[in-house]
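1. fold the following, please.
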Amino acid sequence: MARKDIMEVNLKKTSSESVRPLFTPEVSDSLSGLDIPDTLVEDLILRRLYTTGTNSLKALSQALKLSYSVVQEIFERLRKEQFFEIKGMQDRDYIFTLSGKGQEFARKSYEMCRYVGPAPVSLDAYRNAVMAQKGKVSVNRSSLRSLFSDLVLTDNLLDQLGPALNSQNSIFLYGSTGNGKTSLASRMARIYDDVIAVPYAVEFDRQIIVVYDPVFHERVDTAVQAIDPRWVLCRRPCVIVGGELTANMLELKMDESTGVYAAPLQMKANNGMFVIDDFGRQILSPEYLLNRWIVPLDRRVDYLSLTYGVKFEIPFQETVVFSTNFDPSKLADEAFLRRIQNKIYVEPVGPEVFDQIFIRVVENKNLKSEPGSSKFLRNLCSELMGRELRACYPDDIITIIEAISAYEEVPVLISKDNLKRAADIYFTQTLTVTDT
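-> Have a look, this model is predicted:
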């Protein structure tokens, strides 16, 4: 997961003027239209004032992503109960703070939950949004080659990958290490050219679950009409995890210091892709993950639990991509593999593809290469080292040459001597152990 090709994922950009979301939640001008408990909104406003002090209706509206009229409705209600002290007016807007009574109520609410961010949407609204925003994919060999133009891929691989992506069912990429499975998986979200609405948070049983995550949800500005500000327009997410994946990342997790839940990774990946890289090398066992997801993969729903045992259902509308160096039959039983309909073998590269990758690496790095360098490197990797050709070798070995050149303070030159020197550093040698 530390490979730079993950960090360099550059999803296809979309013109903001041409985008129209599949789901456009309307702005609610009344408290009843929010579809969440009135008292939850009241508590949210009180907690916000408790942490910020003096505020205005406009500032609260902007911070909590609620319409001005909704905030005003709550303000008038709590004002009658003497929860506020009016400090003055500014541009026809009240400037106010909590009264002693308001402070006491807000303190009790804050002790139970410290969430003061954007107002949540209801669980039903979230479910409806996910189902309304199912991805629609239609790619052919030509369009797929264009989307993956920064990779060197064979027609055979594209012809397996295309139907798999069109099906939007789970995908199992397998094959020996270093042949581009991670690079391929991390770019698959390029097939989407639309945007979706993601809620900042979801409410269920008066509990708040934070869903929007700027790490995975890339905001976009579009020319569509105003939507409910509790939702964020984003590109479809591509969540990538590797060996760091643990069981608790797949469950609701409450921060005991705040009383707020964080959505699990598969919830953040809804309407997009969830890539599990280096499958089989996680801290959790493959058996655990397979048992945990056998129902979601089959029925497209998942079940989550609050800390006190109450369970609820969410959609599982995402394409899951497993990438592994292991034999799939040794990682999963037949029942699970049957639920992953697309199994794609990413084979070692041949001489022609190896040379194409070599040339592209040299060109992208704007380096000079002696004639015959690619063939010489092929011989080093296959004949001399007794290894199959792998897609990662050109970039990895040329990177070592760059480091050597920097160390010796000389221009970078891809020569046979430098390739041999870099290969000696890159490949391990067989050690002969002698008894003493």
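
2. CA atoms for contacts and neighbours, from now on please.
-> Will do.

3. wait, D43 sits on E111?
-> No - in this structure, D43 is not within contact of E111 by C-alpha atoms under 8 Å, at 11.4 Å.

4. in terms of neighbours, single out the busier of these two.
-> D43 (19 against 12; other C-alpha atoms under 10 Å).

5. list the contacts for F148?
-> The neighbourhood of F148, defined by C-alpha atoms under 8 Å, 6 or more residues apart in numbering, consists of R187.

6. and with 10 Å instead?
-> The neighbourhood of F148, defined by C-alpha atoms under 10 Å, 6 or more residues apart in numbering, consists of 158, 183-184, 187-188, 190-191.

7. of the residues you listed, closest to C234?
-> When these are ranked by distance to C234 (C-alpha to C-alpha), R190 comes first, at 13.7 Å.

8. roughly how far apart are that closest one and I74?
-> 43 Å (C-alpha to C-alpha, to the nearest Å).

9. thinking again about what came up before, closest one to T246 out of the contacts of F148, please.
-> Proximity of those to T246 was ranked by C-alpha to C-alpha; the top entry is S183 with 22.5 Å.

10. now the other sequence, so there's something to compare against:
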Amino acid sequence: MQLQQDPIEPFASFESLEISIAKGPAGPESVLHSISGLDVREAILEDIALKIIYLSGPFTLLDLAAHARISFDAAEQLFSRLRGKVLCSVTGMVGNVPEIAITSQGRTRALELLAQCQYAGPMPVSLESYVAQVRRQGFNNLRIHAADVERAFADLVFDQHTLNQFGTALNSGAPIFLYGPPGAGKSAAAERLSRALSEDEVYIPHAIEIDGQIITVFDPVLHHPVDQSATTPRRSTNRDERWVRCKRPHVLVGGELTIEMLDLQYNPAARYYTGPAQMKANNGVLIIDDFGRQRIAPEDLLNRWVVPLDRRIEFLTLAGGRKIEIPFEMLVVFATNRDPATILDAAFLRRIQTKIHLGEISAGHFHRIFDQVAGNLNLRATPEVVDEIIHLIRHCYHQELRACQPRDLINQVCWAARYEDREPVLDLTTLTRAAESYFLPSH
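-> Here you go, the predicted model:
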């Protein structure tokens, strides 16, 4: 996986860019030093600044710049406009920096604005800037090599053929279908696919503005900043801090997924939107776990995403009915323990071009996984004991060997030891007892 020397920043030139796991996006500093360069209507910037002063002030002009994530010069211009409208005033000086506070007229106006929309966070970017940045950070020129896959899957045991399939799938950037029986490692594999991209960095905006409406995008639960201080207000740097430099995101949704969750989430109390899961997953990985068991039928989900999966564009609807177009630039991973042919028709199976089956593991892989799990707990079992457990699973319980079984059996041993107030030991007796609790009786 080739890494570029310097991060790619919002609004920079991308004419000769090749993303071979690029380190991410902030642009010519000149666009950051005036409110006209912030690509959002000045009236909206003023309204947000006034709400920030009302809710967090009084403070200095530097503090306003830090809360709004804009440059000092841009904050000074906004303050001058608000001061000219008698909405705020200078109350003193801290060194050479004005200390500012809201006026009674400004307080009245701020309350009116908060009744319309309570967003008072970092200044948003425009939809156009967001679309352009996501496209720049896309997967078109992605280069993943064997070393990247081996690093990502270092803590799991897979054969080389399967690892090669994972690497090929990552380079395609196209949807991936992982299928196989429960316990085969599908969810773990899906999560590790995102680790193959973990050295890559992208820029994610705090919020987007569309026709006066605010959509929040950055989610501290799902997005992991490279600079941890990026999530707290601070004095603005030369970079456009409306964008947060993060690792490529990975978003996991499971059985809780509904059709409504795929559209913008409007908060009627706060009166602004939160981006849906696929928007937060842009430039990263979206994992649909336990596909086919959602509260939305598989065909309804895929009908909803026919265009996004083919054309990499998505349409979202604002409360007034207006539709907006955003990029659908992510690696979508479907993981299921159901037969794909029973939940998808041929047309959808064609759209999901990479299908990887994870099933029974070999005795050798069982040994490797068992040793790895036991070693992590400072435990050990002899190869002969593990062979006896393999025989027990196959011939007494008539079960296939699954990747989850070593971990689950060792957990059973540790829980029993805790109950009996002793140190866990992995011998034939304890593991046989564990198997009795874990497997259903064979008939």
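
11. SS state for the residue mapped onto A335 of structure 2 from structure 1?
-> Using TM-score structural alignment as the criterion, the counterpart of A335 of structure 2 in structure 1 is S323. Judged by DSSP: H, G, I helix; E, B strand; the rest coil, the three-state class of S323 of structure 1 is strand.

12. next, count neighbours for S323 of structure 1.
-> Residue crowding around S323 of structure 1 was assessed by other C-alpha under 10 Å; the count is 25.

13. that one and G178 touch, don't they?
-> No - counting by C-alpha atoms under 10 Å, S323 of structure 1 stays clear of G178, with 11.7 Å between them.

14. strands of the stretch 301-443 of structure 2, start to end?
-> Taking DSSP state E, counting those that start in this stretch as the criterion, the stretch 301-443 of structure 2 carries its strands at 313-317, 323-327, 331-336, 354-357.

15. which of those strands sits most buried?
-> When you average the neighbours per residue for each of the strands of the stretch 301-443 of structure 2 (mean count of other C-alpha atoms under 10 Å), strand 331-336 leads with a mean of 24.

16. compared with structure 1, how much does it deviate?
-> Relative to structure 1, and after both are superposed, strand 331-336 of structure 2 has an average distance of 0.3 Å to its aligned residues, where the measure is mean C-alpha distance after the TM-score superposition for structure 1.

17. from the contact counts, what lies against that strand?
-> When contacts are defined as 3 or more C-alpha pairs under 10 Å, 6 or more residues apart in numbering; DSSP states H and E, strand 331-336 of structure 2 sits against helix 160-172, strand 176-179, helix 186-195, strand 250-253, strand 285-288, strand 354-357.

18. now the ones you listed in JSON lines, with distance to A277 of structure 2?
-> Listed next are these as JSON lines, based on distance: least, C-alpha to C-alpha, whole Å:
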{"stretch": "helix 160-172", "distance to A277 of structure 2": "20"}
{"stretch": "strand 176-179", "distance to A277 of structure 2": "18"}
{"stretch": "helix 186-195", "distance to A277 of structure 2": "16"}
{"stretch": "strand 250-253", "distance to A277 of structure 2": "7"}
{"stretch": "strand 285-288", "distance to A277 of structure 2": "8"}
{"stretch": "strand 354-357", "distance to A277 of structure 2": "22"}
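
19. which of these is buried the deepest?
-> Each of these was assessed for mean neighbour count using mean count of other C-alpha under 10 Å. The highest is strand 285-288, with a mean of 25.

20. who touches the alignment partner in structure 2 of P237 of structure 1 in this structure?
-> In structure 2, the position corresponding to P237 of structure 1 is occupied by P249, as judged by TM-score structural alignment. Counting by C-alpha under 10 Å, 6+ apart, P249 of structure 2 makes contact with 194-195, 197-198, 200-202, 204, 222-225, 280-286, 330.

21. Q160 of structure 2 too?
-> For Q160 of structure 2, the contacting residues are 146, 150, 166, taking C-alpha under 10 Å, 6+ apart as the criterion.

22. again, but for N156 of structure 1
-> 141, 346.

23. which one in structure 2 is aligned with it?
-> Counting by TM-score structural alignment, N156 of structure 1 corresponds to H161 in structure 2.

24. so where is stretch 179-190 of structure 1 in structure 2?
-> Under TM-score structural alignment, the match for stretch 179-190 of structure 1 in structure 2 covers residues 184-195.

25. the counterpart of V349 of structure 1 in structure 2: neighbouring residues, count only.
-> Aligned against structure 2 by TM-score structural alignment, V349 of structure 1 finds its counterpart in I361. The local packing of I361 of structure 2 (other C-alpha under 10 Å) involves 16 other residues.

26. can you pull out the helices in the stretch 51-200 of structure 1?
-> Per DSSP state H, counting those that start in this stretch, the stretch 51-200 of structure 1 carries helices over the ranges 57-64, 68-80, 100-112, 123-132, 141-147, 155-167, 181-185.

27. right, so those: which one is the most enclosed?
-> Looking across those with neighbours counted as mean count of other C-alpha under 10 Å, the highest average goes to helix 181-185: a mean of 23.

28. quick one: residues contacting the most centrally placed residue in structure 1.
-> The residue lying closest to the centre of structure 1 (C-alpha atoms, centre = their mean) is V239, at 2.5 Å. Under the criterion of C-alpha under 10 Å, 6+ apart, the contact list for V239 of structure 1 reads 186, 189, 215-217, 265-266, 268-270, 272-276, 320.

29. closest to I171 of structure 1 out of these?
-> After measuring those against I171 of structure 1 - C-alpha to C-alpha - the closest member comes out as V320, at 6.3 Å.

30. my guess is that closest one meets S186, correct?
-> No - in terms of C-alpha under 10 Å, V320 of structure 1 does not count as a neighbour of S186; the distance is 11.7 Å.

31. which neighbours do the two have in common?
-> With contacts taken as C-alpha under 10 Å, 6+ apart, V320 of structure 1 and S186 have 238-239, 273-276 as neighbours in common.

32. now distance to I398 of structure 1 too, for those residues, in a markdown table please.
-> As requested, the shared contacts of V320 and S186 of structure 1 are arranged in a markdown table below (distance: C-alpha to C-alpha, whole Å):
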| residue | distance to I398 of structure 1 |
| --- | --- |
| C238 | 29 |
| V239 | 30 |
| M273 | 32 |
| F274 | 31 |
| V275 | 28 |
| I276 | 28 |
